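J.: Predicted structure and sequence below. I'll ask about it afterward.
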Amino acid sequence: MSDKVTVLVAGSWGTALACVLADNGFQVSLWTRTSEQAAEINTNHRNDRYLPDAELPANITATSDLEEAMKGTAAVIIVAPSKAMRDVCKQLKPYYEHDMLCVHATKGFEVGTLKRMSTVISEELEMPDQDVVVLSGPSHAEEVVKRMPTTVVVAAANEKAAAAAQTLFMNEEYFRVYTNRDTTGVELAGALKNIIALGAGLSDGLGFGDNAKAALLTRGLAEMVRVGTVLGANPLTFSGLAGIGDLVVTGTSKHSRNWRAGYMLGQGKSLDEVMDSMNMVVEGVRSTQAAHDMSRHHEVQMPIAEQLYRVLFEQADPRTAVEALMGRDPKNEMESMKLETWKQWHA
């Protein structure tokens, strides 16, 4: 087996995962769209646009030539933004071989089709959906590159593929990896929690305090479980690393770009102003659009996602959106968690 692993693309999370792989002794080829970024990484061992002040291991080599990046590699790790995933996979197709391990670490949906990233990858690379591994969990790139303790999950219906990914990424000093067979649940949790993190940031931006944010995160988790089970996910996945773990870290941390975007919205900035000021992709914005369409298509109630959609895309006042949530008809908490679905999975 080759000791070369390829990572696409050289954003913050792709670069952080490349560092984990390099620390594990692999020769890492990091593909970037620009020769300037490749030169910076190769010459200075830095990627200052996305991870300022982080020194990258010497066994990471960057290139803007995808054929060169893929030549002789044993595994490809795809960390492209959701809106670019299909295009990146089209470019990858001529160089991908079916004995290569394929892992993706993108948390989002393809807007329009509402497809998960593993589905997009399997379609474009013409590989079985069950062989695509998804890596997810509470993991800020800014902390991973500093070798701070981090725990994630890799999921695939193909248990051998998941185990191979676990072996690839496991680092006993700071990067622990669990496996899971519920690819659907892990992907849905990773994408949907970004919506709730936007809401948490918006709540903080409005100055509503910890009570409001705790309620929003808890009821947001209920929405994630509700839509997840309708789409075939195991509800227990949402109580794990990809679900509540990632929800907590994304909805409460200064490192979270989704929280920061929501906070700025709560401070009165428009969506255009927020997006112009961000240096990186805010997946929660596109995921909110997808969830809005998903809730209607599957007839699933997602009141938090619905109100965020109104703020993001219909210029609704954030305070009015919160009032709409607080003024909803009285509910039974357990009934809204779809107990019959939980019983089905426990049977």
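T.: On my side now, so go ahead.
J.: only C-alpha atoms for contact and neighbour calcs from this point on.
T.: OK.
J.: Centroid-nearest residue for this structure?
T.: A centroid search over the chain (Cα atoms, centre = their mean) returns residue 107, at 2.3 Å, as the residue closest to the centre.
J.: With adjacent residues omitted, what lies nearest to that one?
T.: Counting by Cα to Cα, 6 or more residues apart in numbering, residue 191 is the residue found nearest to residue 107 once chain neighbours are left out, at 4.6 Å.
J.: which other helices and strands contact whichever helix or strand the one you found is part of?
T.: If you go by DSSP states H and E, residue 191 is part of helix 183-205. Taking 3 or more Cα pairs under 8 Å, 6 or more residues apart in numbering; DSSP states H and E as contact, the helices and strands that helix 183-205 lies on are strand 133-136, helix 209-230, helix 246-252, helix 257-266, helix 283-297, helix 303-313.
J.: Would you quantify the distance from residue 134 to residue 189?
T.: In this structure, residue 134 and residue 189 are 12 Å apart, going by Cα to Cα, to the nearest Å.
J.: higher neighbour count, these two?
T.: Neighbours around residue 134 and residue 189, counted as other Cα atoms under 10 Å, are more numerous at residue 189. The numbers are 33 against 29.
J.: Next up, the contacts around the residue lying closest to the more buried one once chain neighbours are set aside.
T.: Taking Cα to Cα, 6+ apart, and ignoring the residues beside it in sequence, residue 189 has residue 243 as its nearest neighbour in space, at 5.0 Å. Taking Cα atoms under 8 Å, 6 or more residues apart in numbering as the criterion, residue 243 is in contact with 137, 186, 189-190, 193, 221, 237.
J.: Residue 175 is in contact with residue 169, isn't it?
T.: Yes. Counting by Cα atoms under 8 Å, residue 175 sits close enough to residue 169 to count as a contact (7.3 Å).
J.: another structure for you, compare them:
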Amino acid sequence: MPAKKVCIVGSGNWGSAIAKIVGHNAKGSNRFDPIVNMWVFEEMIDGKKLTEIINTEHENVKYLPGHKLPKNVVAVPEITEAVKGASILIFVIPHQFIGRLCDQMKPHIAQGTIGISLIKGIDEGPEGLKLISDIIREKLEIEVSVLMGANIANEVADEKFCETTIGAKNEANGHVFKELLQTPNFRITVVQESDTVELCGALKNIVAVGAGFCDGLGFGDNTKAAVIRLGLMEMIAFTKLFCKGQVSSVTFLESCGVADLITTCYGGRNRKVAEAFAKTSKSIEELEAEMLNGQKLQGPQTSAEVFKILKKRDMISNGSHGRGGGPQRKRRTMNGHLERREQLKRLSLDSSLVGYMDANKCIEELLKQLEEERRNVRR
């Protein structure tokens, strides 16, 4: 059987950290082609092309400075050239660009190619929720798994221990990805509830924005803990309502669920920018440009998509809807620093992500399901 050629679609902070793992594992396995292509959106850095810097210095000096990439990771500026001959695709780009990129890739995708999405976001489709993995699956006509977990990119690149979750509807594909991606310090669990895993990765960014508001407003750790707990309950409620497949409560106890939520609410960029948003009169776009070195926030965009999905189903509570008409209007009306702080205080204290299920009822349901699942395991 010929070795499987891998292409990483994306080269930001997270994409470069994953490239470090994939390059090392591919080089040490007969199952994978040792040369790993990494598609890079071309940029000029101090007069030099970013792809040239990566291929000569073996470092992504813009998005993952201080970390050497394996020499077998090759930066390619043209997406059609990067995916040529690849049988494994790893998607790690901002979710708002995935549709257009897949359209460019489609004529160059070989039959039997499989993909895995590390993209944390969702989209709005004609029938409501549209998962990023579904967009890839439909546009490229390939099987797609997902990887989500408590994985801050710099810590993964530093080889600090962490866990992650692969959601794979095709179990064999899940184990191929596990072999490609697992290291002694990057431990992987494979589950079949791919949709649940993916929604956890997307929705936690909204909760992280709320946690950042708490920090920026000086609400304290007790309030922040309440926001995280309520956010988790509403993530579960949203997933159970919109997920087409099975939703098991135990999946939320994997790294993709509660662990990723905690990490993001304390160490992620959505939290950091939301804190600055609450403390200043600057817009999200200004803070993103100032603080993220070219990276994109997922929380505000995902929040806007969730709002549209819920509004379409007439599931926006009167309280939150009446105070602003959605994320876009709120952003336009928050002109003064003091006015913004007062609006954020009201928003943090009495609005909700989903607004249709009481969080205490949801946690009672979660505990009942966990107990039932434990009984089934004992049998």
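T.: All right, it came through fine. Please read these numbers as outputs of a predicted model, since none were measured by experiment.
J.: And the TM-score between these chains?
T.: The TM-score (TM-score structural alignment, normalised by the length of structure 1) is 0.88; 340 aligned residues with a Cα RMSD of 2.8 Å.
J.: Tally up the residues packed near residue 329 of structure 1, please.
T.: Neighbour number of residue 329 of structure 1 under other Cα under 10 Å is 6.
J.: pretty sure it is in a strand, no?
T.: No. If the criterion is DSSP: H, G, I helix; E, B strand; the rest coil, then residue 329 of structure 1 is coil and not within a strand.
J.: Against residue 212 of structure 1, how distant is it?
T.: Taken as Cα to Cα, the span from residue 329 of structure 1 to residue 212 of structure 1 is 18 Å.
J.: Roughly how far does the equivalent of residue 111 of structure 2 over in structure 1 sit from residue 75 of structure 1?
T.: For residue 111 of structure 2, the aligned position in structure 1 is residue 98, judged by TM-score structural alignment. Distance from residue 98 of structure 1 to residue 75 of structure 1, counting by Cα to Cα: 10 Å.
J.: State the helix or strand in which residue 285 of structure 2 lies.
T.: With secondary structure defined by DSSP H and E, residue 285 of structure 2 is part of helix 284-291.
J.: Which one's more surrounded, residue 98 and residue 75 of structure 1?
T.: Set residue 98 of structure 1 next to residue 75 and count neighbours by other Cα under 10 Å: residue 75 wins out with 25 against 12.
J.: How about residues contacting stretch 160-168 of structure 1?
T.: With Cα under 8 Å, 6+ apart as the test, stretch 160-168 of structure 1 has contacts from 21, 24, 101, 103, 131-133, 154-156, 177-181.
J.: What of stretch 325-344 of structure 1?
T.: For stretch 325-344 of structure 1, the external contacting residues (Cα under 8 Å, 6+ apart) are 222, 225-226, 229, 235, 303-304, 307.
J.: isn't residue 212 of structure 1 right up against residue 205?
T.: No. Under the criterion of Cα under 8 Å, residue 212 of structure 1 is not in contact with residue 205, lying 11.7 Å apart.
J.: between those two, who's got more neighbours?
T.: residue 205 (21 against 14).
J.: who touches the equivalent of that one over in structure 2 in this structure?
T.: Aligned against structure 2 by TM-score structural alignment, residue 205 of structure 1 finds its counterpart in residue 216. Residue 216 of structure 2 makes contact with 274-279 under the criterion Cα under 8 Å, 6+ apart.
J.: who's in contact with the closest residue in space to residue 216 of structure 2 that isn't next to it in sequence?
T.: Nearest-residue entry for residue 216 of structure 2: residue 275, 4.2 Å, with adjacent residues in sequence omitted and distances by Cα to Cα, 6+ apart. With Cα under 8 Å, 6+ apart as the criterion, the residues that contact residue 275 of structure 2 are 209, 212-217.
J.: go again using 7 Å as the cut-off
T.: 212-213, 215-216 (Cα atoms under 7 Å, 6 or more residues apart in numbering).
J.: so which of those residues hold up in structure 1?
T.: With the contact criterion set to both residues aligned by TM-score structural alignment, their matches' Cα atoms under 7 Å, the contacts of residue 275 of structure 2 that also touch in structure 1 are 212-213, 215-216.
J.: buried subset of the residues you listed?
T.: Buried positions within these, assessed by neighbour count (16 or more other Cα atoms under 10 Å), are 212-213, 215-216.
J.: of the residues you listed, closest to residue 49 of structure 2?
T.: Nearest to residue 49 of structure 2, judged by Cα to Cα, of these is residue 212 at 35.1 Å.
J.: now that closest one: how far from residue 276 of structure 2?
T.: Here the criterion is Cα to Cα. By it, residue 212 of structure 2 lies 8 Å from residue 276 of structure 2.
J.: picking that back up, any chance of a markdown table for the buried ones among the kept ones among the contacts of residue 275 of structure 2, columns distance to residue 363 of structure 2?
T.: Rendered in a markdown table, the data for these read as follows (distance: Cα to Cα, whole Å):
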| residue | distance to residue 363 of structure 2 |
| --- | --- |
| 212 | 23 |
| 213 | 24 |
| 215 | 25 |
| 216 | 28 |
